[in-house]
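Asker: Have a look at this prediction, sequence included:
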Amino acid sequence: MFNPKPAKKPQNTVAAPPPLEAAMNANMAEIKKRVGGSSDIVFRSYSNPSSDSPSLAFIYVDGLVNAELVTQTVIQPLTDNKDLEGKRHEPDKAFALIKEQILPAGGVHDCKTVESLLGMLFEGNTIILIDGHNIALAASTTGWETRSINEPTSQGVIRGPKEGFTENLRTGTSMLRRRLKSPDLRIEEYKIGRRTRTGIALVYLEGVASEQVLAEVRRRLDAIDTDGILESNYIEELIQDGGLTPFPTLQNTERPDSLAGGILEGQVGIIIDGTPFALLAPSTFFSFFQSSEDYYQRYDISSFLRLIRFTAFFVSLLLPALYIAITTFHQEMVPTTLLVSLAAQREGVPFPALIEALMMEVTFDVLREAGVRMPRAIGPAISIVGALVLGQAAVQAGLVSAAMVIVVSFTAISNFVIPSLAIANSIRLIRFLLMLIAGTVGLFGIMSFMMVLLIHMASLQSFGVPYLSPMAPMKLSYLKDIFIRVPLWNMSTRPSLYGSQADRRQSQLPDKSQKSKDSSDQQGGDRS
């Protein structure tokens, strides 16, 4: 049912890492050798010859820890504690006393090997070595600088929450917990990347998410064997279905409310440390046209806006290709008056419609990329002024026709209407291919290509869910939230597109007419 995913891990067995030595100095020498004398790693040793306390060593990374927290919760409690006196020759008792009674830090973990010790060290923990004991302690003292919670830049809404994920994994899970205050919310953490050791959180609702989908997501995450994960797209490309396809099969979102909404529908979320973009799986084609704002305003307005998005999708995909095909091969389809006007505009243009459209599309994409890469203060001004000046100058110079400028401009604007940047970028790529086909074969080529594209989309799956579901296969009962959005009181059941286990999400409300009648009777009684 599921497509094969990334290559399996190498089958060669790796020897287990050797355990720590009982001698503290030997462990410190091995750690210094492994980190190569990096200047940001601090080594502090403590030994009091006048007392019978065990010798201790503290190791932490400057910049990853809160220095004040290290001093107050780790170093001072251990160096000033009188209960450790007399424990120099009893390292096991000293270890138990430090771990269970002295350390007030929130989280304390055992480290039995150098590899596990280094992993905890670079996560912002303070390592405590006890002379004579072959197990180290890692006290949680994380304190690196993080970006504050701000409004999402890629998914803005007029009405709705104004906060987005940050690059901190724990901040992301806490923002999700604030919205889903349920004991059924499960968070499973992974460390992926041999060198980056990037934290990954798999989040879902127990009893709602499909067990089959969960098992497949876990399998694909476990199969990842790479040096590093720096952004969510690394995970997306390594676990997604489809292979060579321009269409995204996983959603990415910067909004905690969008992630919470998907999880309530039965999807599985993946939060990645180091990026504000989380992933949602499985995903269908129609889910990329849904915005969180659809559920924050009236259903009639939301339905109208959703229809506008689908219209903009077809305009962005087909308008330049249709213009090229009609003006090149099918002039008889254009009204005579319009045809005369178009012919008059193109009289001095030296290029065919295909070359003209490609020039304008490439120019617009260059301007858009320039606006993104340039400094924020001048980027928007340069892109807008550049588009106006170049477009007007190109028409006056006779390089392009005015109608082509209108077609390309409206196509670009329609592309921005689509709420998902991933699907919008896919349309940009397909549009160029459609333009080439329209310029060589005409409408017949466009229709043939659209049929092939539709067959390709119908063959795609996202973690076992058909990509065009609920249209292919057709499920009429699930169309309440696809092209339009029906009122919330009419969506009492959860659509099982994603294999959700629980199908009911709210109790059915009483009949509206009966409710109004009861209210009228009550008001009449009050007046009397």
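Answerer: That came in fine, so what should we check first?
Asker: switch to C-alpha atoms for all contacts and neighbour counts from now on
Answerer: Noted.
Asker: Show me the residue at the heart of this structure, geometrically.
Answerer: Closest residue to the average C-alpha location of the chain: residue 278 at 2.6 Å, with Cα atoms, centre = their mean.
Asker: Go ahead and confirm that one touches residue 270.
Answerer: Yes - counting by Cα atoms under 8 Å, residue 278 touches residue 270, with 5.7 Å between them.
Asker: Can I take it that residue 189 is in a strand?
Answerer: Yes - with DSSP: H, G, I helix; E, B strand; the rest coil as the criterion, residue 189 is part of a strand.
Asker: any idea which helix or strand comes after the longest helix along the chain?
Answerer: Ordering each helix of the chain by length in residues (DSSP state H) puts helix 299-328 first. Counting by DSSP states H and E, the next helix or strand C-terminal to helix 299-328 is helix 336-345.
Asker: picking that back up, in contact with the residue nearest to the centre of the chain, which residues are there?
Answerer: Residue 278 sits next to 232, 252, 253, 254, 259, 269, 270, 271, 272 when contact means Cα atoms under 8 Å, 6 or more residues apart in numbering.
Asker: run the last query once more with 7 Å
Answerer: Contacts for residue 278 (Cα atoms under 7 Å, 6 or more residues apart in numbering) come out as 232, 252, 253, 254, 269, 270, 271, 272.
Asker: how about the residue lying closest to the second one once chain neighbours are set aside, secondary structure?
Answerer: Residue nearest to residue 252 in three dimensions, not counting chain neighbours: residue 279, with 4.5 Å by Cα to Cα, 6 or more residues apart in numbering. Put simply, residue 279 is strand when judged by three-state DSSP.
Asker: dropping in the other structure now:
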Amino acid sequence: MIRNINKLLKKEKEKKPPVQNNQEDSKPQDVLYHSFDQNIEIFRSIYQNCSDAMFRSFLLFGQKRAMIIYIEGLSDIEGIENFVLTPIMQITLDESQSLNEFLENKMPVSKVKKVKLVADCIESISNGNPILLFEGELNGYSLGLAKWEKRSIEEPVAEGGIRGSREGFNESLGVGTSLLRRIIKSPALKMQGMTIGSYSRTNVVLAYIEGVADKTLIDEMTNRLKRIEIDGILESGYIEEMIEDNPYSPFPQIMSTERPDIACSSLLEGRAVILVEGTPFSLIAPISFFSLIQSHEDYYQRFMIGTTIRWLRYLFFGVSLLFPSLYVAILTFHQEMVPAQLLLSMAASREAVPFPAIVEALLMEISFEALREAGVRLPKQIGAAVSIVGALVIGQAAVQAGLVSAPMVIVVAITGISSFMIPRYIAGIAIRMLRFPIMLLAATLGLLGITMGIIAIALHLCTLRSFGVPYLSPLAPLKVRELKDVLWISPLWKMDTRPRLTGESNVYRQSPGQEPGPKKGGDTE
């Protein structure tokens, strides 16, 4: 597996250097001038026609000019007034000789950074940190006074549950990193920051646990992130599409989540997490196909219950993919497989239907998908009502009008309910999309067509990789020791090893022999 990633790194080195973005080339890289007026003129020309760019000028000692530049709505106005303007304007003339010392050591601002390049000043201002300029100074000072409105920490909407944490990521990158730090307090948790997007300048953080995550994996992820050259990153989906192994596959090779506990459990397994400013959805890689079927609640309840629910999930995963196709194939080619009494009942229900089974199935499936999408896009107050009432009214009206049969409505309803059992929304979309070509194969070749479709999907899954990790791992290639968290859920005290994703730098996650019970407590007589 490490060999696969090394091959990817070698291919990346052999590629020609990409053409630089024009916006990136046009970024001002000049150093600040000695002339105060010239520096101010540069910034005024850069922020021309920007009504939210504030230029606050004042006098130091009543004679030395100074200016603070910030963006309204991104910086802490009260902090600027109380911790910058007030103490600086109150400096006496005797203290003028130690101005730099005051700015770097005595200013009541937690973060003060000296900047020399105009580009660094612009990036600081865009991040909400005001820039302080003085007459006669070759350097500016970036002040850590960023403050903007953000959504409070709320329960994740798309990944709810009965048991577990109620906290979810929000759009603030600082809140996201702090939530990870609250759970994993070890300094081995590393946060590697970078900026992507020539216009958006989006802050991105790559989080991993040093000594647990394989170094080759981190190098590959860093390389893929740094080679992204795009105007802007508006959501983590942009990054997901730019760094995945096979962008033409319907199956995701990177998992998204808005739950800090899922992100931290992935970090402890040796995976890496990508946090993006402006979105509550973080990215987790590498993953396997079975990661998309697992739910966080599988590990928060008794392992026997979790195993039962997981097998139920596997069962209905197959139902959501194949049930309409099996119905179409049996009605079209294999009527002998149906018991006589059931076949007579189905034939009676289809007596007035003028369409073949495949047309019925396509009509109902497309209508159901349209209703589901409408329920998602409509306002929350009426979305659920439209979905439920629409399904009932359309289904009943279609049966009474003789357009579809009652068994087909039942098949489509069971298929739709089954698709809701897949924990990951993106995996559910992939199954919904693959359902249609398999239905067409069933209508043309019967069960043989369904078999061909299943074989094609299995072959495709076997060729997929997620950052060098086989997509069907640990089932293909087979690793019996790791099946304890795939086909069944072992007790927590038996999960003493981590999944072998890209290396074996830190295999054991807990001490062996922790089975609970009185005999383990050291009985005394």
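Answerer: On my side now, so go ahead. In this text the structure is predicted, and so the values were computed from the model without any measurement.
Asker: Kindly provide the TM-score of these chains.
Answerer: TM-score of the superposed chains, computed with TM-score structural alignment, normalised by the length of structure 2, equals 0.94; 513 aligned residues with a Cα RMSD of 1.9 Å.
Asker: picking that back up, equivalent range in structure 2 for the longest helix of structure 1?
Answerer: Mapping helix 299-328 of structure 1 onto structure 2 (TM-score structural alignment) gives residues 303-332.
Asker: With stretch 244-263 of structure 1 instead?
Answerer: The aligned range for stretch 244-263 of structure 1 is 248-267, by TM-score structural alignment.
Asker: so how far does the helix or strand containing residue 240 of structure 2 sit from its counterpart in structure 1?
Answerer: Using DSSP H and E, residue 240 of structure 2 falls within helix 236-243. Its matched residues in structure 1 lie on average 0.4 Å from helix 236-243 of structure 2 after superposition (mean Cα distance after the TM-score superposition for structure 1).
Asker: Also stretch 383-401 of structure 2?
Answerer: Looks like 0.9 Å for stretch 383-401 of structure 2 (mean Cα distance after the TM-score superposition for structure 1).
Asker: Over in structure 1, find the residue span that stretch aligns onto.
Answerer: Under the criterion TM-score structural alignment, stretch 383-401 of structure 2 matches residues 379-397.
Asker: Now the matching stretch: buried residues?
Answerer: If you call a residue buried by 16 or more other Cα atoms under 10 Å, then stretch 379-397 of structure 1 has these buried ones: 379, 380, 382, 383, 386, 387, 391, 394, 395.
Asker: quick one: contacts of stretch 130-144 of structure 1?
Answerer: Taking Cα under 7 Å, 6+ apart as the rule, stretch 130-144 of structure 1 contacts 20-24, 54-57, 63-66, 69-70, 91-92, 105-112, 120, 124-129.
Asker: Buried ones among those?
Answerer: Counted by 16+ other Cα under 10 Å, those give 20-22, 24, 54-57, 64-66, 70, 91, 105, 108, 110-112, 120, 124-129 as buried.
Asker: Which ones among the residues you listed map onto strands?
Answerer: Mapping these onto strands (DSSP state E) picks out 56, 57, 108, 110, 111, 125, 126, 127, 128, 129.
Asker: Name the nearest of the residues you listed relative to residue 368 of structure 1.
Answerer: For these, the minimum distance to residue 368 of structure 1 (Cα to Cα) is 43.5 Å, reached by residue 125.
Asker: how close does that closest one sit to residue 113 of structure 1?
Answerer: In this view, residue 125 of structure 1 and residue 113 of structure 1 are 15 Å apart by Cα to Cα, to the nearest Å.
Asker: picking up where we left off before, start and end of the match of stretch 244-263 of structure 1, how far apart?
Answerer: First-to-last residue span, stretch 248-267 of structure 2, Cα to Cα: 27 Å.
Asker: Now do that stretch: distance to the chain's middle.
Answerer: 6 Å (Cα atoms, centre = their mean, to the nearest Å).
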